[in-house]
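Student: no sequence on this one, just coordinates:
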């Protein structure tokens, strides 16, 4: 039971930490006249399911590597975290700028939302695939459930804060600053020997 709780919490945090850009897109799409709440939720959740499938597929491929190499895959999220830190140091584009052009999709369809959300999910795949590859097979289902629950909570949270301008501004300001440290923490978790590991 203890191992399941660790797997649930780590996968939940790993997904949420790499989904801040999608959260801003969820908020913006909810406000967009071409899209209703139902389309936004359906498109995003479909993107999450595809992303999760890709992560599991990549993880399965990584598990074919020698067991002593698998933990070193944790260097991937660490590298992404360090890159995000570097972008912050040089004043890279913030998350709010990313959401300004999302109305460029020609149709307000579920598929359009799914495709755009997927293009913003590469970092989730880069973190979840190594995490899943370093996890015992019996815990992967629990981690998938955790990711889906986190996605549902993000859609509800996005809907809730649509009417709160101050919260949106604070999220846009601080989320990019927290993300690199969460990514590095996930990478270190993969590198270390933990109860959820394959070996």
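Tutor: Alright, I've got the coordinates. What you are looking at is a predicted structure, and each value in this text was computed from that prediction instead of being measured. Numbers count the residues shown, from 1 in each chain.

Student: only C-alpha atoms for contact and neighbour calcs from this point on.
Tutor: OK.

Student: just give the closest residue to residue 7, not the sequence neighbours.
Tutor: residue 143 (5.9 Å; CA to CA, 6 or more residues apart in numbering).

Student: please enumerate the helices of the protein.
Tutor: For the chain, the helices defined by DSSP state H occupy 2-17, 20-31, 37-63, 75-89, 95-98, 110-119, 122-133, 137-161, 165-191.

Student: the ones you listed: which one's closest to residue 104?
Tutor: Between residue 104 and the helices of the chain, the tightest spacing by CA to CA is seen for helix 110-119, at 10.1 Å.

Student: tabulate the helices of the chain in TSV, adding columns for mean neighbour count and distance to residue 197.
Tutor: Listed next are the helices of the chain as TSV, based on neighbours: other CA atoms under 10 Å; distance: least, CA to CA, whole Å:
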stretch	mean neighbour count	distance to residue 197
helix 2-17	19	10
helix 20-31	22	27
helix 37-63	19	11
helix 75-89	18	16
helix 95-98	14	34
helix 110-119	19	28
helix 122-133	25	9
helix 137-161	17	9
helix 165-191	18	8
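
Student: could I get the ones you listed as JSON lines with distance to residue 198?
Tutor: As requested, these are exported to JSON lines (distance: least, CA to CA, whole Å):
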{"stretch": "helix 2-17", "distance to residue 198": "12"}
{"stretch": "helix 20-31", "distance to residue 198": "29"}
{"stretch": "helix 37-63", "distance to residue 198": "9"}
{"stretch": "helix 75-89", "distance to residue 198": "17"}
{"stretch": "helix 95-98", "distance to residue 198": "36"}
{"stretch": "helix 110-119", "distance to residue 198": "29"}
{"stretch": "helix 122-133", "distance to residue 198": "8"}
{"stretch": "helix 137-161", "distance to residue 198": "8"}
{"stretch": "helix 165-191", "distance to residue 198": "11"}
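
Student: spit out the contact partners of the residue nearest to residue 128 when sequence neighbours are not counted.
Tutor: Nearest residue to residue 128, sequence neighbours excluded (CA to CA, 6+ apart): residue 55, at 6.0 Å. By CA atoms under 8 Å, 6 or more residues apart in numbering, the contact list for residue 55 reads 125-126, 128-129, 132.

Student: another structure for you, compare them:
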């Protein structure tokens, strides 16, 4: 049981760290479009990402169970690309392109486009895990998404401080993706196939 809790916490941490850019965008977007549609779009997008990651996990484990661990190559590759971008350019992230009063559908699409890194980490992590660990990981990631939404609501009052913290924390995301990829590539106790 404790190992499931630890795996859920690991999945939650991966979800939080790959969503720091979304958190900064959510806080900024809440000031422009309002809290209700922004948070609803964020939550809907993240739930779609988690459902898609779980679907991929079950699809891969059914189709090619012995190859699921090799999906770790994708987070490692994306993490290395993120490190390269981090050290090769110092361009600031563009401001939110959404007009005031953007709908839930528009904000959902924005957050889906920004959540590729979360999907690339969560899908292999869940695919390479036994079914009971998948459920624990999904629960941990979903709770992390809810915590991020609550944090964004609280952070909307102290926007400049929250955005600065989120932007600084974003710098560790490539390292997290590389570590998650290496974990997926290694044969661990959460794996579906030992």
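Tutor: Looks like it came in fine. Quick caveat: nothing in here was measured; it's all calculated off a predicted structure.

Student: would you check how far apart the counterpart of the residue nearest to residue 128 of structure 1 in structure 2 and residue 127 of structure 2 are?
Tutor: Mapped onto structure 2 by TM-score structural alignment, residue 55 of structure 1 lines up with residue 53. Counting by CA to CA, to the nearest Å, the separation of residue 53 of structure 2 from residue 127 of structure 2 is 8 Å.

Student: hmm, residue 130 and residue 57 of structure 2 touching each other?
Tutor: No. When contacts are counted by CA atoms under 8 Å, residue 57 of structure 2 is not listed as touching residue 130 (10.0 Å).

Student: quick one, what contacts the equivalent of residue 81 of structure 2 over in structure 1?
Tutor: Residue 81 of structure 2 maps onto residue 83 of structure 1 when the alignment is built from TM-score structural alignment. With contact set as CA under 8 Å, 6+ apart, residue 83 of structure 1 has these partners: residue 180.

Student: so residue 83 of structure 1 versus residue 54 of structure 1, what's the distance?
Tutor: 23 Å.

Student: how much does stretch 48-57 of structure 2 stray from structure 1?
Tutor: Stretch 48-57 of structure 2: mean distance to aligned residues in structure 1 after superposition is 1.3 Å, counting by mean CA distance after the TM-score superposition for structure 1.

Student: quick one: that stretch to chain centroid distance?
Tutor: Mean C-alpha position of stretch 48-57 of structure 2 versus that of the full chain (CA atoms, centre = their mean, to the nearest Å) differs by 12 Å.

Student: residue nearest the centroid of structure 2?
Tutor: In structure 2, the residue lying closest to the centroid (CA atoms, centre = their mean) is residue 118, at 2.9 Å.

Student: so for the aligned partner of that one in structure 1, what's the nearest residue that isn't a sequence neighbour?
Tutor: Superposed on structure 1 with TM-score structural alignment, residue 118 of structure 2 falls opposite residue 124. Of all residues not flanking residue 124 of structure 1 in the chain, residue 18 sits nearest, at 5.3 Å (CA to CA, 6+ apart).

Student: the one you found contacts residue 123, correct?
Tutor: Yes. Contact status for residue 18 of structure 1 versus residue 123: in contact at 6.1 Å, counting by CA under 8 Å.

Student: give me the common contacts of these two.
Tutor: With CA under 8 Å, 6+ apart, residue 18 of structure 1 and residue 123 have no common neighbours.

Student: which residue in structure 2 aligns with residue 136 of structure 1?
Tutor: Aligned partner of residue 136 of structure 1 by TM-score structural alignment: residue 130.

Student: could you pull up the residues touching that match?
Tutor: Going by CA under 8 Å, 6+ apart, the list of residues near residue 130 of structure 2 reads 190-193.

Student: what subset of these is buried?
Tutor: Buried by 16 or more other CA atoms under 10 Å: 190-193, out of those.

Student: narrow those residues to those in strands?
Tutor: Using DSSP state E, no member of these falls in strands.

Student: got these as TSV, with distance to residue 174 of structure 2 columns?
Tutor: Rendered in TSV, the data for these read as follows (distance: CA to CA, whole Å):
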residue	distance to residue 174 of structure 2
190	23
191	23
192	26
193	27
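
Student: out of these, who's nearest residue 142 of structure 2?
Tutor: Nearest member of those to residue 142 of structure 2, counting by CA to CA, is residue 190, at 19.1 Å.

Student: quick one: map that closest one onto structure 1.
Tutor: Checking with TM-score structural alignment, residue 190 of structure 2 has residue 196 as its match.

Student: once you drop chain neighbours, what's closest to that match?
Tutor: residue 135 (5.4 Å).
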